[in-house]
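A.B. asks: pasted the sequence and its predicted model underneath.
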Amino acid sequence: MDLMQFIDMILHVDKTLGTLLAQYGTYVYIVLFAIVFSETGLVLFFFLPGDTLLFIAGAFCATGQMHFPLLMALLITAAVTGNTLNYAIGRAIGHRVFTHDYRWINKSALRRTHDFFEKHGGKTIIVARFVPVVRSFAPLVAGVSDMTLARFQLFNVTGAVLWVASLVTAGYLFGNVPIVKEHLTEIVLVGISAAMVPLAIGGLYKFGRRMLGR
């Protein structure tokens, strides 16, 4: 297998995890750790498949092909350390990230995440775990915004545990149900939308209060 084929398999891990397991065995744990770490720790890799990876990995745990507690521990560790690296990069770069042209940073996604962060504060680190792209930029913005490390890690660890545990467990319980396997992408999108509903309601509530107060 050449490099391009391997990269394609990684980008479509929801369909190729079985093949990866057959070819690489326990080394797949390292691959999954690297994917989650890179998606959360390096904004350059915001396109990696985080949510579907967790769900499908949980489904393979249910079939006995992967070890559930080991997978959970590794992926939580990857999510926590990835975000910590991203936060450290944000602290190091500082506010230059908004004024300099860094090729490896998507300015549009960065701005959206910054606005999201300004509205919702520290809990963005938790909620962002369930929102693709925002998940990759939130810890960077937290570092740029000078959030204290202790406060960041509180939200970081909480978000990592909730994200990994909920999706891996959901995959373990439902990932091998035929209708779920056939409509995985749609189900993940619905789950993401559900995670956003509380924030949307909160935003509308605050907007309504401001309007009534005028």
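C.D. replies: Received the coordinates, thanks.

A.B. asks: for the rest of this, base every contact and every neighbour count on C-alpha atoms.
C.D. replies: Noted.

A.B. asks: can you map out the helices along the chain?
C.D. replies: Ranges of helices in the chain, per DSSP state H, are 3-11, 13-24, 27-41, 50-62, 68-93, 96-99, 107-120, 123-127, 134-144, 149-174, 178-182, 184-213.

A.B. asks: point out the most buried one among these.
C.D. replies: Scoring these by mean neighbour count under mean count of other C-alpha atoms under 10 Å gives helix 134-144 as the most buried, with a mean of 27.

A.B. asks: surely residue 109 touches residue 135?
C.D. replies: No. Using C-alpha atoms under 8 Å, residue 109 is not in contact with residue 135; the gap is 10.4 Å.

A.B. asks: before we go on, here's another structure to hold up against the first:
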Amino acid sequence: MAGLRFAAAQGPNGGIAGWVTSVIETLGGPGAGLAIALENLFPPLPSEVILPMTGFAAGQGVLSLAAALWWTTLGSVVGALALYGIGAVYGRRRVYLLWARLPLVKTSDLERTEAWFARHGRKAVFFGRMVPVFRSLISVPAGVERMPVPLFLLLTTAGSFLWNAVLILAGYWLGDQWTVVERYVGTFSTAVLVVVAALLVVFTVRRLTERRRGGRRG
């Protein structure tokens, strides 16, 4: 009966919610871990759907709450470690070569970014795991800068567990109303993207202005 109620949570159109439902029903905890690992590798997959639904599934007895927390945290770490590996393999030298080909940026911009990461990398990796979009992307510069793997795993595990626990417990307690979590976290994600877009616009305008002024002086 619990499984039938959980299956009905996907709604008439299925979509991502339907896919998450089928994966968790078929594989249980490992399915939830697989879903959240893929979310790390493909940010368009929303953790605000996967994690509350996992909590709802735990509330319906499809899997235990402990299993939900364990497998999703493991999935987060595996996904993050894959992105860390990409950054480490790509390497600092290639990043500089790629950066030199990009318009409107300077080598000094990248150097300042590296200096910032050297000072705040630990906090960035830990808190970045709780910020939509950045929770995936932060693993790449950690790999490029070769943050010690044990430290990266510790920070990633701690940050991922907190983020996962909040959304899973929300879905567990809200039950059929788990979509409330999706709405609020979705709004937060949109706000983050709007801020990032605004900062990119400001950066672009400033850099174009600097070039225009430099051209006039030349």
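C.D. replies: It's in. Only a predicted model underlies this, so the values are computations on that prediction, with no experimental measurement involved.

A.B. asks: any idea what the TM-score is?
C.D. replies: Taking TM-score structural alignment, normalised by the length of the first structure as the basis, the two superposed chains have a TM-score of 0.63; 166 aligned residues with a C-alpha RMSD of 3.3 Å.

A.B. asks: could you measure from residue 143 of the first structure over to residue 15 of the first structure?
C.D. replies: Between residue 143 of the first structure and residue 15 of the first structure the computed distance is 35 Å (C-alpha to C-alpha, to the nearest Å).

A.B. asks: name the nearest residue to the residue positioned nearest the centre of the second structure, ignoring sequence neighbours.
C.D. replies: The centroid of the second structure falls nearest to residue 135 when counting by C-alpha atoms, centre = their mean (3.1 Å). With C-alpha to C-alpha, 6 or more residues apart in numbering as the criterion, residue 135 of the second structure has its nearest non-adjacent residue at 4.0 Å, and that residue is residue 129.

A.B. asks: is it true that the one you found touches residue 156?
C.D. replies: Yes. Contact status for residue 129 of the second structure versus residue 156: in contact at 6.8 Å, counting by C-alpha under 8 Å.

A.B. asks: contacts only, for residue 75 of the second structure.
C.D. replies: Residues near residue 75 of the second structure by C-alpha atoms under 8 Å, 6 or more residues apart in numbering: 32, 33, 34, 35, 36, 37.

A.B. asks: residue 31 of the first structure versus whichever residue in the first structure pairs up with it, what's the distance?
C.D. replies: When the two structures are superposed using TM-score structural alignment, residue 75 of the second structure falls opposite residue 78 in the first structure. According to C-alpha to C-alpha, residue 78 of the first structure and residue 31 of the first structure sit 11 Å apart.

A.B. asks: now residue 133 of the first structure
C.D. replies: As judged by C-alpha to C-alpha, residue 133 of the first structure and residue 31 of the first structure stand 20 Å apart.

A.B. asks: ok so, going back, what sits closest to the match of residue 75 of the second structure if chain neighbours are left out?
C.D. replies: Setting aside the residues directly before and after it, residue 78 of the first structure is nearest to residue 37 in space (C-alpha to C-alpha, 6+ apart), at 4.7 Å.

A.B. asks: mind listing what the alignment partner in the second structure of that neighbour touches?
C.D. replies: When the structures are aligned by TM-score structural alignment, the residue of the second structure matched to residue 37 of the first structure is residue 37. Counting by C-alpha under 8 Å, 6+ apart, residue 37 of the second structure makes contact with 72, 75, 76, 77, 78, 79, 80.
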